[in-house]
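Q: Need a 3D model of the sequence below.
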Amino acid sequence: MSEQMPLVVVGVDGSEHGDAALRTALREAARLGGRLEVVSAWERRGLTLAEYLDLPLGEEGELQAELDRRARAQVDRVMATEPDHGVDVQVRAHAGHPTEVLLEAARDADLLVVGHRGRGAFRSVALGSVGLGCVLHAPCPVLVVPVPTTPPAAATAGGATARTARA
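A: Here you go, the predicted model:
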């Protein structure tokens, strides 16, 4: 646990699950009066061929800068849909296995937030491997966030989401 302002760490990966986790983490950081560290982890062997081919071919520093830019773009896109919570937000992309990177980032955190699933090959698994690894090994409480079944704009003032009946 941090001795200063409470620290919430959230893992993002460009997926809608990462977006949902980020929204929740932002609100939790505001509720706690804390700060938010957004972590995007990557490793070359975990990238799809399309993702790998889309990366810069230059030096490692260029690759790091591009991955930092992508993580920041995801944060900016999600935060544009949120009210200003007054939370200090830091964004970092780290090389390494996502579970290990998130566990290291959460070492001094008060809360770790992850999406229910990521962008991996086994999207139908009940809980993604990164989320499971974080739940089993994190040094702080872990909040696993599912993707909402309705868009955030459909939420009512009481916090419940509107649901439509299906025939």
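
Q: drop to CA atoms for contacts and neighbour counts, all remaining ones
A: Fine.

Q: so what's Gly18 closest to, chain neighbours aside?
A: Sequence neighbours aside, Val12 is the residue nearest to Gly18 in space, at 4.4 Å (criterion: Cα to Cα, 6 or more residues apart in numbering).

Q: now Ser40
A: Ala93 (4.5 Å).

Q: residues touching the one you found, list them.
A: Ala93 is in contact with Val39, Ser40, Ala41, Trp42, Gln64, Leu67, Asp68, Ala71, counting by Cα atoms under 8 Å, 6 or more residues apart in numbering.

Q: Break down this protein into its strands, ranges please.
A: Ranges of strands within the chain are 7-11, 35-42, 89-95, 111-115, 142-145, based on DSSP state E.

Q: export these to TSV and tack on distance to Arg123?
A: Output for the strands of the chain, formatted as TSV (distance: least, Cα to Cα, whole Å):
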stretch	distance to Arg123
strand 7-11	17
strand 35-42	18
strand 89-95	22
strand 111-115	12
strand 142-145	14
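
Q: returning to that earlier point: give me the buried subset of the contacts of Ala93.
A: Val39, Ser40, Ala41, Trp42, Gln64, Leu67, Asp68, Ala71 (16 or more other Cα atoms under 10 Å).

Q: Now show me the structure for the sequence below, then we'll compare the two:
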Amino acid sequence: MEDASHRIIAGVSGSLGSLHALRRAVVEARLRDSVVWSVITWVPQGGEAANRRMPCPDLLRLWRDAAAQRLCTAWLEALGGIPNDLEVNLVVLRGTPGPRLVQLADREHDMLVVGAGTSGALRRLVKGSVSRYCLSRAQCPVLTVPPTLAQRRLEHHPLARRRIVRDLARHDAGRP
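A: Okay, the predicted model is just below:
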């Protein structure tokens, strides 16, 4: 590796868009001879305010472990596992994705890679857009990876998405 300070930081949630972004982060890391930092974030169920009122260390540990498992599953789903030819760090952070990713990507030679998402205006209004947050606040280059054509089609056709999920469930159960 050229320099450990050259990091490709990939925001991962487990969504189709984040899996696509993770694959792109691997391509960028190979091109730039960089280390991949795959990052997933989590917040306590009910939010931080609810946790402050009734903290439960056992539940916090469960939520953190579940996030770590989602991160490992994302590598399996995106690439069949972690590539042997790259240095990869798996990072689980507590907090909301946008601020935590921007906070982590604080070096001059970092590159932040996030999925652009396909959610509609209402969802962005309620939940916000991680990619927009990162683009407007990061001090390093940000690569937003647009959704694939298949992902865009699935997002806008909920019946097709349900049919695919149903067919996959049947296939997993051994039924035609």
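
Q: before we move on, back to that, could you identify the most distant pair in the contacts of Ala93 of the first structure?
A: Val39 and Gln64 (13.0 Å; Cα to Cα).

Q: Where do the helices of the second structure begin and end?
A: 16-32, 47-53, 57-79, 97-104, 121-127, 130-137, 149-156, 158-172 (DSSP state H).

Q: Tell me which of these is the most buried.
A: helix 16-32 (a mean of 21; mean count of other Cα atoms under 10 Å).

Q: quick one: that helix to strand 88-94, angle?
A: On the basis of axes from the mean of the first three to the mean of the last three Cα atoms, to 10 degrees, helix 16-32 of the second structure is oriented at 140 degrees to strand 88-94.

Q: Now do helix 16-32 of the second structure and helix 149-156, the angle between them.
A: Going by the same axes, to 10 degrees, helix 16-32 of the second structure makes 160 degrees with helix 149-156.

Q: And the contacts of helix 16-32 of the second structure?
A: 7-12, 34-36, 38, 74-75, 77-79, 86, 113-117, 144-148, 151.

Q: Filter those residues down to the buried ones.
A: Neighbour counting by 16+ other Cα under 10 Å classes 7-12, 34-36, 38, 74-75, 78, 113-117, 144-147, 151 among these as buried.

Q: returning to that earlier point: and the contacts of Ala93 of the first structure as CSV, adding distance to Arg107 of the first structure?
A: Shown next, in CSV, are these (distance: Cα to Cα, whole Å):
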residue, distance to Arg107 of the first structure
Val39, 13
Ser40, 16
Ala41, 16
Trp42, 19
Gln64, 23
Leu67, 23
Asp68, 21
Ala71, 21
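
Q: which one of those residues sits closest to Leu53 of the first structure?
A: Nearest to Leu53 of the first structure among the contacts of Ala93 of the first structure is Leu67, at 13.4 Å by Cα to Cα.

Q: if I look at that closest one, how far off is Asp13 of the first structure?
A: In this view, Leu67 of the first structure and Asp13 of the first structure are 10 Å apart by Cα to Cα, to the nearest Å.

Q: Now do the same contact list for Arg117 of the first structure.
A: His17, Arg123, Val125, Leu127, Gly128, Gly131, Pro146.

Q: want to throw those into TSV with distance to Ala30 of the first structure?
A: Formatted as TSV, those follow (distance: Cα to Cα, whole Å):
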residue	distance to Ala30 of the first structure
His17	20
Arg123	30
Val125	31
Leu127	26
Gly128	27
Gly131	23
Pro146	20
